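Undergrad: Turn this into a structure:
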Amino acid sequence: MSLPRTPLRHRTVLAAGLAVLALSLAACGPRSATPTASATAGPGSTTAPTATTTPAPASTPGSTGPDGVPPVIRADSCRLRVDAMTPAERAGQLVMVGHQVGEDPAATAALVKRQDLGSVILMGTSKAGVTSVRQMTDAIRAGAGRDGLVVAVDQEGGQVRRLSGTGFTAMPSAADQGKLSTTRLADDARTWGKELHRAGIDVDLAPVADVVPADRVAVNEPIARYGRGFGSDPAAVSGSVRAFVSGLRSGGTGTAVKHFPGLGQVVGNTDFATGVTDDRTVRHDPLLAPFGAAIGAGTDMVMISSARYTRIDAQQPALWSPVVIGQMLRGDLGWHGVVVSDDLGVAAQVQSVAPGERAVRFVRAGGDIAITVDPTLADDMVTGLADTAAHDPAFDRQVRDSALRVLEMKAGRGLAGCSAG
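TA: As a prediction, the model looks like this:
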């Protein structure tokens, strides 16, 4: 999601007449009691960092290793769990649905249970404090099955801050965070990570790694206008991104860096405008460096922008582009972990495509988790993914690979009832 609407980024649809609220963009197994290590991107210069915390793609049943010997797979392996799932269960793991803070969490828990959804994103704002938020996330998590649930939130700081109140300390905007030393920022982020962990949040859809060049600050709507970026120097932004990711993870909360390959050079906001286009960014752009910094620091997910990048792929917006996801992110940057979309629910940029097809195009391009902040679209997305997989063997393999990445990410955070590897 790109920017705040209430004043934040994601948006949510409230009911059948449905008013779009929030801002733009651009998760039941046991929770670990001890902290372990919310929307994205990576360096596009000459070096491509290697992700060290993410699994390789799934192998098909009966496959062998390079030496011709079948791989040894543990009985509790996430790989076996994915193979045992129904097509609908696999599809459910690939959809993140919005829950509006203040609404009945039991309704969201029921939706999670009915569709075997893999993740939830909190929308709106709460000033009720850590204890109240924990009660809400526990209630939502009650709907999750053996495959666990990721609960995510946009908690960037400043205007894009969903949660506050007793137990949550002050969290300045990224623009102000970028003025801190990296040591101080990492220390502060560790505190924020502990607070979110206590509130039942698994992944923060943050930090924003988008670099807004000095000559775009005055016109950039999604990032600069709201102080959501760390600055205009890619090296300095990389340091802040690395500090935020490592700090938050040391506090027990995962991260989803966003919005690859960057919203720093656009003018419009994809939440409210159609045809948002970047005609500057190139495939190996130096401004992509902060995304690589996040990968090197161990981010859990990378979020993809819904803008169109004409000098990279003029045919498709980034979240439907195999060039952006497959060749750049997974190829150039070596990212083999979870790729999450910007909002595919109410964002203006995607409204010309049917909801189910939005999710299918995202996974086909190499993505894993499709976000819809409008919970009424979850059924369409799950059905679209499952039905397409049933009739397209190549797409079915992609769904299986994506479901494996999602489950192994959860297992690494103590959320899934299976083991990675």
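
Undergrad: use CA for all of it now, contacts and neighbours both
TA: Fine.

Undergrad: what number of residues lie near residue 173?
TA: For residue 173, the number of neighbouring residues by other C-alpha atoms under 10 Å comes to 20.

Undergrad: And for the residue lying closest to it once chain neighbours are set aside, the neighbour number?
TA: Nearest non-adjacent residue to residue 173, counting by C-alpha to C-alpha, 6 or more residues apart in numbering: residue 158, 3.7 Å away. By the measure other C-alpha under 10 Å, the count of residues near residue 158 is 20.

Undergrad: ok, residue 158 touching residue 177?
TA: No - contact between residue 158 and residue 177 fails when scored by C-alpha atoms under 8 Å: they sit 9.5 Å apart.

Undergrad: ok, residue 231 - contacts?
TA: 175, 178, 211, 212, 237 (C-alpha atoms under 8 Å, 6 or more residues apart in numbering).

Undergrad: So which of those residues is the closest to residue 264?
TA: residue 212 (4.0 Å; C-alpha to C-alpha).

Undergrad: ok, that closest one touching residue 225?
TA: No - using C-alpha under 8 Å, residue 212 makes no contact with residue 225, being 10.4 Å away.

Undergrad: Name the member of the contacts of residue 231 that has the highest neighbour count.
TA: Busiest of the contacts of residue 231 [other C-alpha under 10 Å] is residue 211, holding 30 neighbours.

Undergrad: One more, so I can put them side by side:
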Amino acid sequence: MSRINTVARSTIRMAVPTALWVSGALALCAALAIRTPYLFSIRCWALAVVLCAGALGVALASCWLRKSRRPLGWLLLALCAAGPVVALAMEGRFLLQKQRVLANREAMARDIGRHLMIGYGTLADVEPLAANGLIGGIFVTRSNIAARSAEGLRTDIARLQTLRREAGLPPLAIAADQEGGIVSRLSPPLTALPPIGTLADQPADQRRAAALTYGAIHGEELAALGVTVNFAPVVDLRTNNPTHSLDFGSQIARRAISDNPATVTEVALAYGEALRQAGVTPTLKHFPGLGGVVEDTHIIGATLHTPTDALERRDWRPFREILARLDAWLMVGHATLAAVDPLAPASLSRRVVGGLLRADWGYQGIIVTDDMTMGAVFNGGLCRGAVAALNAGVDILLVSYDWEQMFPALDCLIDAGRDGRLDSVALAQSRHRLDAIRLSAMRAAPP
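TA: Modelled structure (predicted):
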């Protein structure tokens, strides 16, 4: 029995420091990520867990250090304390950036803020940003309408537009992501439609009419809420590429209309026309085409290796043909277009946005990025990415999933504006494009 007790005590003596090393390392990793999109959904309690785990770890490590007096004990104690210290530092830095943004009344803050379209948690979160001109638009999604009626969301949107009007500011752009199928962020209460790709199977003589009806349902329901922009249709081509094991978000094969460029163009054009008829602006996405990549840009970087001549013949035909015939926005995704700029995601590339789209294609409409909190961009630095996107010729930066990232993003952009790191020519051209659509919105807004 004595020997058993001795073995048990020895095992415990070994297990406790091992557990402390592991838990301390995990707490430190969580602390470093506390203000990243990866912990957004659990951020409300992750900080408390890190602080409690750190306090417990410090207490246990102190006891173990007193008993063992091993040299590594001090290192273990420091590791256990590092998690809470780093977490508080990260949180403190964020709160400082948030306070600087909310208190900023400079003209530059408004001038740069108009390029941001953000998601939000509650109406109270976004009211001061809207009233003070620190954003140009909002993105409404499932969390804004969950367990609520359509009337509740409509009232919120109307409230924000009233704040803008009272402040002498142009109306906010109100965007949604209502594609149909698996991406129907506002259904319910809005009508849940099957994937738009099902229309490709319709007889050729019925396809356009079916797409017009489909688009009319989306357009009328979105317009009734006060939504002015829909991030649809998807015009990426469906391919037979194998699905990446980490593709949890893109799933383009389930969202694409067809693998035939002509069919995609026909359906997407009719759908976009119906949205326009209802007063909602369509958005073609995701240039340069996610059908040709297997990685999920929500998580990691992705590269499109297809040569540009092949892309012009197939993947880009729907983009070019529809943009030539329809007043639509263009969403640029975060895949790297290797043939044009192998060093940067398309959304941040001056060669892609300013060169290919603006100069070569002659597209002078609104370009919006995919969500800037997606891993393909965020992992390279949100600040660097935001500056690069505006300098490339992008008009609107979407910050939707982890919407609180708008505070460090805007804080950084204001600093970049002061330091001369923002391209004044690109900003002036973008200002002209944004002024044009907002003047149109003000004319259409109710008195």
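
Undergrad: if we can go back for a sec, from the contacts of residue 231 of the first structure, which two are the most distant?
TA: Across the contacts of residue 231 of the first structure, the longest distance by C-alpha to C-alpha is 12.9 Å; it joins 178 and 212.

Undergrad: for the residue most central in space within the first structure, helix, strand, or coil?
TA: Residue closest to the average C-alpha location in the first structure (C-alpha atoms, centre = their mean): residue 340, at 4.1 Å. Counting by DSSP: H, G, I helix; E, B strand; the rest coil, the backbone at residue 340 of the first structure sits in strand.

Undergrad: Under the alignment, what does it map to in the second structure?
TA: Aligning on TM-score structural alignment places residue 340 of the first structure opposite residue 368 in the second structure.

Undergrad: do the same with residue 363 of the first structure
TA: Match for residue 363 of the first structure (TM-score structural alignment): residue 390.

Undergrad: Could I get the contacting residues of its match?
TA: By C-alpha under 8 Å, 6+ apart, the neighbours of residue 390 of the second structure are 348, 422, 423, 426, 427.

Undergrad: of all these, which comes closest to residue 116 of the second structure?
TA: residue 427 (13.1 Å).

Undergrad: Show residues contacting the helix or strand hosting the closest one.
TA: Here residue 427 of the second structure is covered by helix 424-444, with elements defined by DSSP states H and E. The contact list for helix 424-444 of the second structure, computed with C-alpha under 8 Å, 6+ apart, reads 170, 171, 364, 365, 366, 390, 391, 392, 393, 394, 395.

Undergrad: What are the buried residues along that helix?
TA: 426, 427, 430, 431, 433, 434, 438, 441 (16 or more other C-alpha atoms under 10 Å).

Undergrad: now these as a markdown table including distance to residue 313 of the second structure?
TA: Output for the buried residues of helix 424-444 of the second structure, formatted as a markdown table (distance: C-alpha to C-alpha, whole Å):
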| residue | distance to residue 313 of the second structure |
| --- | --- |
| 426 | 30 |
| 427 | 32 |
| 430 | 29 |
| 431 | 33 |
| 433 | 29 |
| 434 | 31 |
| 438 | 35 |
| 441 | 36 |
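
Undergrad: contacting residues for the aligned partner of residue 412 of the second structure in the first structure?
TA: In the first structure, residue 412 of the second structure lines up with residue 384, judged by TM-score structural alignment. By C-alpha under 8 Å, 6+ apart, the contact list for residue 384 of the first structure reads 356, 357, 359, 360.

Undergrad: three-state assignment of residue 384 of the first structure?
TA: At residue 384 of the first structure the chain is in helix, as set by three-state DSSP.

Undergrad: Cool, thanks, talk later.
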